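Enquirer: predicted model and sequence follow; I will ask about them next.
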Amino acid sequence: MLIPYLPSSMNKLVGIDSRVEKVISHIGMGLNDVRYIGICGMGGIGKTTVARIVYEAIQSEFEVTYFLANVREICEKNGIVQAQKELIGHINGSLSNFNNEYDGSRIIQASLCHKKVLLVLDDINIDKQLKNLAEMKDWFGSGSRIIITTRDMQLLKIHDAHEIYKIEELAESEAFDLFSLKAFKQQKPAEEYLKLSRQVVKYCAGLPLALEVLGSYLYGRPIEDWNSALEKLKSVPHLDIYDASLLTINKNGSLEMHDLLKEMGKYIVNQESPNDPSKRSRLRSYQDINFALTQNKGTEATQSIVLYIKGIYQEKYRVRWRDLTFSNICQLKLLILDGVKAPILSYIPCSLRVLNWRRLSNGNSALCGSLL
C-alpha cells in the first residue's frame, strides 16, 4: 500500500522530463475507457526508463498496479506461462496452479475485469505475448491503462494501441550532459577533455545506453586512455552497446540502421580477413574494392560489392577504372555502384542476383534490377 507513495529512484535523469510528460498526456487520466498506450524505439533508447517513471507517477490512481519487466527475456527462458504466473501471482498474492496459456489468460481476465488496472508490459517482442497477457480491453475494468514497451511499432498497431509514442534519440546538448554526468560526475568536462568528449558524444549518436556505457567506462581514466579508447572504438566497438534492434523504419517506410550497428557490421566483416580485402564477404570502400579488382586476385569469398562515389571523387575513380571486370569474383551476388563512371562492365559472374548501377558515365541513366 505504501509503495505508490515512495519517492522515485529515477530523479534527475537527462532529457527524461519532456518524454515522460508526452506519454502522460496520452494516458487520459480520469476517463473511463480502457486504453493501450505504446512506447516504442530502438534498444537502449530509454523505453523502460520512461515507462517506469510514468508508472511511478500515476500508480496511486489505480486499484491494481504491476510493472511486468523483461517480458521478452522471461518468455525466451521460461515460456509465456511463466510471465502469466508472475502477473497473476502479484494480482492474487499467491501462486496459481496452471500449466497452459489458455488457463493463464482466463485467470488474468477473471482477476482484473472489474478492477481499474495500471499494467506495464515491458519489452514485448511478439504478438503472442500480448495475446496471452492483455489480449482484449474487456479483460480490464473501466479506466484501466495498459502501457506496452516494444521495439516493434507494428505490434502496437496490430493490438490497436490508442496512442503510440516513439522515443527519439537525445538531442546533442542532452547527450553531452548525460555523457558528462557518467564520465565526470558533473555536467561539464574539464577543458582538456572537451574535444574528446565531443567525439564520443558524436559517435554515440544520441543513444542513451551507449552514452552511459562509454561514459562509465571512461570515468576516472587518464587522457591517454581516452585517446586509446577512441581509436579502439573505430575498429573494435564496445559490445555492451549493441543490439540488432538498432534497425528502425522511418516515416517513409524505409529501413534505417543506427550508426553503431553499421560500425559493428564493418568490424565483423573486416575480421574475416584483416589484411586482405579480397577474402572478405563484403566490400564497400573504394580502396578495398580497387584492391580486389585490380590486383588480379581470384576470390570465392566476396559476395557483395557496394560503392557510393560523389562529387570531386567521380573523375578520379573514372580514370583509374577504365574497365571494370569481375572475372575473378566468382561468387558475387549483390553489386551496387552509385556514381561510378566506367565505360565497360564485363565478365559478370553467373552468381549475380541483384544489380543496381546509378549515375553512369552519360550522367542521366541508371541500370538496376533483380537477376534470376
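Expert: Structure's in. What do you need?
Enquirer: contacts and neighbour counts: CA atoms only from here.
Expert: Noted.
Enquirer: so after the helix or strand hosting Asn270, what's the next helix or strand?
Expert: Per DSSP states H and E, Asn270 falls inside helix 259-272. Where DSSP H and E defines the elements, the next helix or strand beyond helix 259-272 is strand 282-283.
Enquirer: contacts for that next one?
Expert: The contact list for strand 282-283 (CA atoms under 8 Å, 6 or more residues apart in numbering) reads Val269, Pro277, Ile289, Thr302, Gln303, Ser304, Ile305, Val306.
Enquirer: the fourth one and Leu283, how far apart?
Expert: Counting by CA to CA, to the nearest Å, the separation of Thr302 from Leu283 is 7 Å.
Enquirer: same question for the second one.
Expert: Distance check for Pro277 against Leu283: by CA to CA, it reads 7 Å.
Enquirer: identify the contacts common to the two.
Expert: With CA under 8 Å, 6+ apart, Pro277 and Leu283 have common neighbours Ile289.
Enquirer: what about Ile164, how many neighbours?
Expert: By other CA atoms under 10 Å, 20 other residues sit near Ile164.
Enquirer: do a quick rundown of the strands in the stretch 251-372 of the chain.
Expert: 255-257, 282-283, 304-308, 323-325, 334-338, 344-346, 354-358, 366-370 (DSSP state E, counting those that start in this stretch).
Enquirer: what's the closest of the contacts of strand 282-283 to Ile241?
Expert: Distances from Ile241 to those, taken as CA to CA, are shortest for Val269 (18.5 Å).
Enquirer: ok, and here's another one to check against it:
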Amino acid sequence: MADLILGAVVGELLAAVIEATKQAINFKSSLDNLKTTLIAIQPFFDEIEKLNKLLDARKEETGMFIDRLKEGKNLVLKCSTIKSWNVYKKIRYNKKLTDLDSSLLRFFQIDVQALMARDSKKILVGVNDNDQKLDRILSILKNGVGGSRYSNGVSGSCTVPGVPHFIVGLDVPLQELKVMLLKDEVSVVVLSAPGGCGKTTLAKMLGRDDEIKAIYGANIFFVNVSKTPNIKVMVQKLFQHQGCHQLPEFQSDDDAINQLENFLEQKGHDRILLVLDDVWPGSESLIQDFKFQIPGYKILVTSRSELTGFDSTYRLKLLNDQDAITLFRHLAFPQDGTSNVPDDLVNEVVKGCGGFPLALTVVARSLYKKHEVIWRSTVKKWSEGQSIFDSNTELLKRLQTSLDALEEMPIVKECYVDLGSFPEDQRIPASALKDMWVEMYNLDEDGMDTLVNLIELSNRNLANLVLTRKDSSEVDDYCNEQFVTQHDLLRELAIYQSNRAPIEQRTRLIMDISGNNHPRGWIEQISQPIHAHLLSISTDETFSSSCYDLQVPEVKILILNFRTGNFTLPQFLERMDRLKVLIITNYGFSPAELNDFLLLGYLSNLKRIRLEHVSIPSLSTSVLELRNLRKISLIMCEIAKAFENCTMELPHLWPNLEHMDIDCCYDLFELPAGLCNLIHLRKLNITYCHELRALPEGFGNLTNLEVLRLHSCTKLYDLPESIGSLQKLRFLDMSDCLRLGKLPTRMDKLCGLRTLHMRGCRGLEELPTSVMDLKQLKDVICDEETAYLWEPYESYLVNLKINVLKEDINLNWLHNFHP
C-alpha cells in the first residue's frame, strides 16, 4: 500500500497548495512553481505502481519522501497565516517553499527515475537478451561480416555509438536531460555546451540508457550533422539503418523529408527518438525540416549554441573540481590513478584546465609518463603568461571552431575578444561593455546592439549572460543590471586571439601582471610606441603602479583592473589625448584611494569614465575640467569628499555631461545641490544608495532630464515638488524605495511621463489626485500591494496599463560587493 499512500499524500499537498494560492498572495509565485512541479510529477508515480504490480513488489524506498510531503503540507498551511507586512517572515518562508520545490524536483529527477529504471530493467532483462541476439543476426544479414557500402555511396549506420568506458560528472545531467526529454509537451530538446564539454558523450549515454531503450526500443536514430549538412544523405542513412537495401532516390531535399515522414508514420504507435549530433548555428531550419507531427516522435539536438525557437534547452555545465581531478588522474595515471607527482602540482594543472573535459584529456595525455620537472615547467609557463593553447594545438583546434562560426559576424567576434580585457572569475557589467562598444563599433546608445551581441555570445556558449533584476530591461537602457561571466579557458582563448600578432601590431594589448613580474618583452617594448586601440592592465595586491610607463598614443579604451587599497594612476595618462573611455575597477575588499587623480584632467577627448570601488578625492580644482565628457559612472564609490568644498561649478567642469550613474554609494546621504545645475543631463540613475534621504529642491533645474532611476534607495522619504518641472521626463523608476511616503502634488506637470516603476513602495498609502492628468502615462510597473492605489484613476487614464509583477526575492545585486 506504500504507493497508494504516496499518491494520496501527493494529492493532499497539491490540494493544499491550490487552496493556499487563493489566500496567501505574498507567496503566489513560489506556490505557483510548487503547483506546477506537483502536477508534472504526479503521473510518474502511477508508473511506479504499474511496475510494482508487474514485479509483485513493494516499495519501502518512498517512506522518507512521504514524510517530506507531509512536512511540505504543514509549511504551505503555515504560509497562509503570514501577514503581508511581515517582510522577514515572507522572505524566510519563500525560501522554504523554494527549497521544498527543489527537493521535490531532485527526488523526482534522481531517485524516482532510478527506481523506475531499475524496475524496467528487471522486466526487460529477458527481452534484452533476445534483442541483442537478434541485433547481431540482423547486423550480419544487412552488412556482412566486414560491413557493407551501398552502390550509392552511403555508408555507416544510425545506431547510437558506444560511450567511453570511463565517464565522470554526467550521471546527474543524464537524469535531468531525461526528465526534460520525456515531458509530453516537448518535441525538441537542444543539448548545448561549448566544444569539448561532453555533449556528444551525454547524448550517447541517453541513447543507450535502459529506461530510454525501454521506451523507444529499436527506434533510436543517431545522425551526425556536419557544418554543411546534406539532407538527402542523412535521410538515406536513416533508410539504410532500417534495413532498406534498395535506397530510394530523392529528387530534392523536400522529397527526402517527405518520404522520411511517410516512412516513420508507418511505424504506427511506436515511439521514435532522433538524435542530431553537432548542429551548427544557423541550421535551425534543418531541425524544423525533421520535425514531424507524429505521436511519440522526439528530437534531441546537440550544439555548441543555444539554438532558438525550440521547446527546451539543456545547458551542460563543466565538471566540478572533484570530477575534474578524478578524470584527469584516470587519464594521466591510468594504472591506478596515483603517481609520484605531488598532489598540489596535479591540482594546479587541473585548475588550469578549468573543468573542460577536452582540456583535461589533452593536457593529461601530454603529461602522461612525463617527469615531474615537465609538470613543473608546464605550470611555470602558464603562470608566466604562456597560453595553454601554445602547447596544445588539438585543444586550440577544437575550441577555435566556435570562433570560426563567427566569421560572418565580425563585430560579435570582436566583442567576444574584448571580454578578455576583464579579470578572470569576475562579472563584467554590460553597461561597461556598452560604453566601450558605442565608441569602438558605433553601436547604439540605448544598449540594444550591445545586448543583442551578448545574447549571441551566450547562445553560442562563449559567455554567460546574467540578469540581476527581472524588470530591468526597459526600452531606454537594455544593459541596465545585466552582467556577463566567462569561463577562464574561454577568456584565455580570447586573449590568445589578441596576442597572435606581434605586440606592435595588436589592436588590443591585454596584460595580466602579478607583482612586478612584467610580461615577457615588456622592457623592450616600453621604449617605442604601441599602436593598440584598447589597453587593459590587470594587477594584483603586490603590484607597484609607479614602476611602469608606456607610449600608447592611439589608445581609445583604457581599462585598469587592480586589487590594492592605494592605487596610483599611470603617468602615461597625460599623453593619451585620444582616449575616449576610461574604466577603473578595484576588486579589493575596501574602496581604494586614487593617487595622481588630477592626471584625468589631461584627457581632453574623454567621453566616458567609469570608476568602481574607489574613493574619489575633491573635485574642487579646474584641472579636472573635461569638456567632452558625456557620461560618468560611480559604482560602489566613496563620493562624499568629491563634492565637499567644491568651489567650481559642475557645469563648468563637465559642461556637456548627459548621463550620470551613481550605484551602491553608501556615503551618499543627500544629492549635492551642484548636480542640479547640469542642465544637459538626460539620464540620472541613483540606485542601491541606501543612505540617500532626500533630493535637493533645485532638482527641478534638470529640465532636459528624460530618465530618472531611484531604484532601491530605501531611506528616500519623498520627492521634491520641483520635480514637476521635468516636463521631458519619460521614465521614472522609484521601485523598492521602501520609505517613500508620498509623491509630489505636482505630478500632473510631468506631461511627458510614459513609464513609472513603483514596485515595492510599501510606504505609499495614496497617490496625489493630480496623477489623473498624466495623459501620456502608458505603463505602471508595480506589485499587488501598490496596484490598488491606481484603481480610482484608471477610468481617467484610458491608455494606462497596470503591470503587476510577482514578488522577486533576488539577492543578485550582491554582485557589487567584490570578494
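Expert: Everything's here; your move. Keep in mind it's a predicted model, so treat the numbers as computed, not measured.
Enquirer: enumerate every residue touching Lys166 of the first structure.
Expert: Lys166 of the first structure makes contacts with Ile39, Cys40, Gly41, as judged by CA under 8 Å, 6+ apart.
Enquirer: where's the alignment partner in the second structure of the last one relative to Leu318 of the second structure, distance?
Expert: Spelled out, that is Gly41 of the first structure. Matched by TM-score structural alignment, Gly41 of the first structure corresponds to Ala193 in the second structure. Taken as CA to CA, the spacing of Ala193 of the second structure relative to Leu318 of the second structure amounts to 9 Å.
Enquirer: for Gln266 of the second structure, same thing?
Expert: From Gln266 of the second structure to Leu318 of the second structure the distance is 41 Å (CA to CA).
Enquirer: more neighbours: those two, which one.
Expert: A direct count of neighbours by other CA under 10 Å for Gln266 of the second structure and Leu318 places Leu318 higher, at 20 against 9.
Enquirer: if I've got this straight, the more buried one is in a strand?
Expert: No - in this structure, Leu318 of the second structure is coil, not part of a strand, as judged by DSSP: H, G, I helix; E, B strand; the rest coil.
Enquirer: identify the residue of the first structure aligned to it.
Expert: Counting by TM-score structural alignment, the partner of Leu318 of the second structure is Glu169.
Enquirer: and the nearest residue in space to its match that is not next to it in sequence, how many neighbours?
Expert: Once flanking residues are discounted, Glu169 of the first structure sits nearest to Gly206: 4.7 Å by CA to CA, 6 or more residues apart in numbering. Applying the criterion other CA under 10 Å, we find 22 residues in the vicinity of Gly206 of the first structure.
Enquirer: correct me, but Leu181 of the second structure touches Leu191?
Expert: No - the criterion here is CA atoms under 8 Å, and Leu181 of the second structure misses it with Leu191 at 10.3 Å.
Enquirer: shared neighbours, these two?
Expert: What both Leu181 of the second structure and Leu191 touch, as defined by CA under 8 Å, 6+ apart, is the set Leu300.
Enquirer: what's Ala110 of the first structure aligned with over in the second structure?
Expert: Counting by TM-score structural alignment, Ala110 of the first structure corresponds to Asn262 in the second structure.
Enquirer: contacting residues around the helix or strand encompassing that match?
Expert: Taking DSSP H and E as the criterion, Asn262 of the second structure maps to helix 253-265. If you take CA under 8 Å, 6+ apart as the criterion, helix 253-265 of the second structure is touched by Ile231, Lys232, Val235, Phe239, Phe250, Asp289, Phe290, Phe292, Ile294.
Enquirer: check stretch 285-295 of the second structure too.
Expert: Contacts for stretch 285-295 of the second structure (CA under 8 Å, 6+ apart): Ile257, Glu261, Glu265, His269, Arg271, Ile299.
Enquirer: restricted to buried residues, select those in ChimeraX.
Expert: To isolate the buried ones among those in ChimeraX, judged by 16 or more other CA atoms under 10 Å, type:
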select :257,261,265,271,299
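Enquirer: and the helices in the stretch 151-300 of the second structure?
Expert: For the stretch 151-300 of the second structure, the helices defined by DSSP state H, counting those that start in this stretch cover 171-181, 199-207, 210-216, 231-241, 253-265, 284-289.
Enquirer: tell me the most buried of these?
Expert: Highest mean neighbour count of the helices of the stretch 151-300 of the second structure: helix 199-207, a mean of 22 (counted as mean count of other CA atoms under 10 Å).
Enquirer: that one vs the first structure, mean deviation?
Expert: Its aligned residues in the first structure lie a mean 0.6 Å from helix 199-207 of the second structure after superposition (mean CA distance after the TM-score superposition for the first structure).
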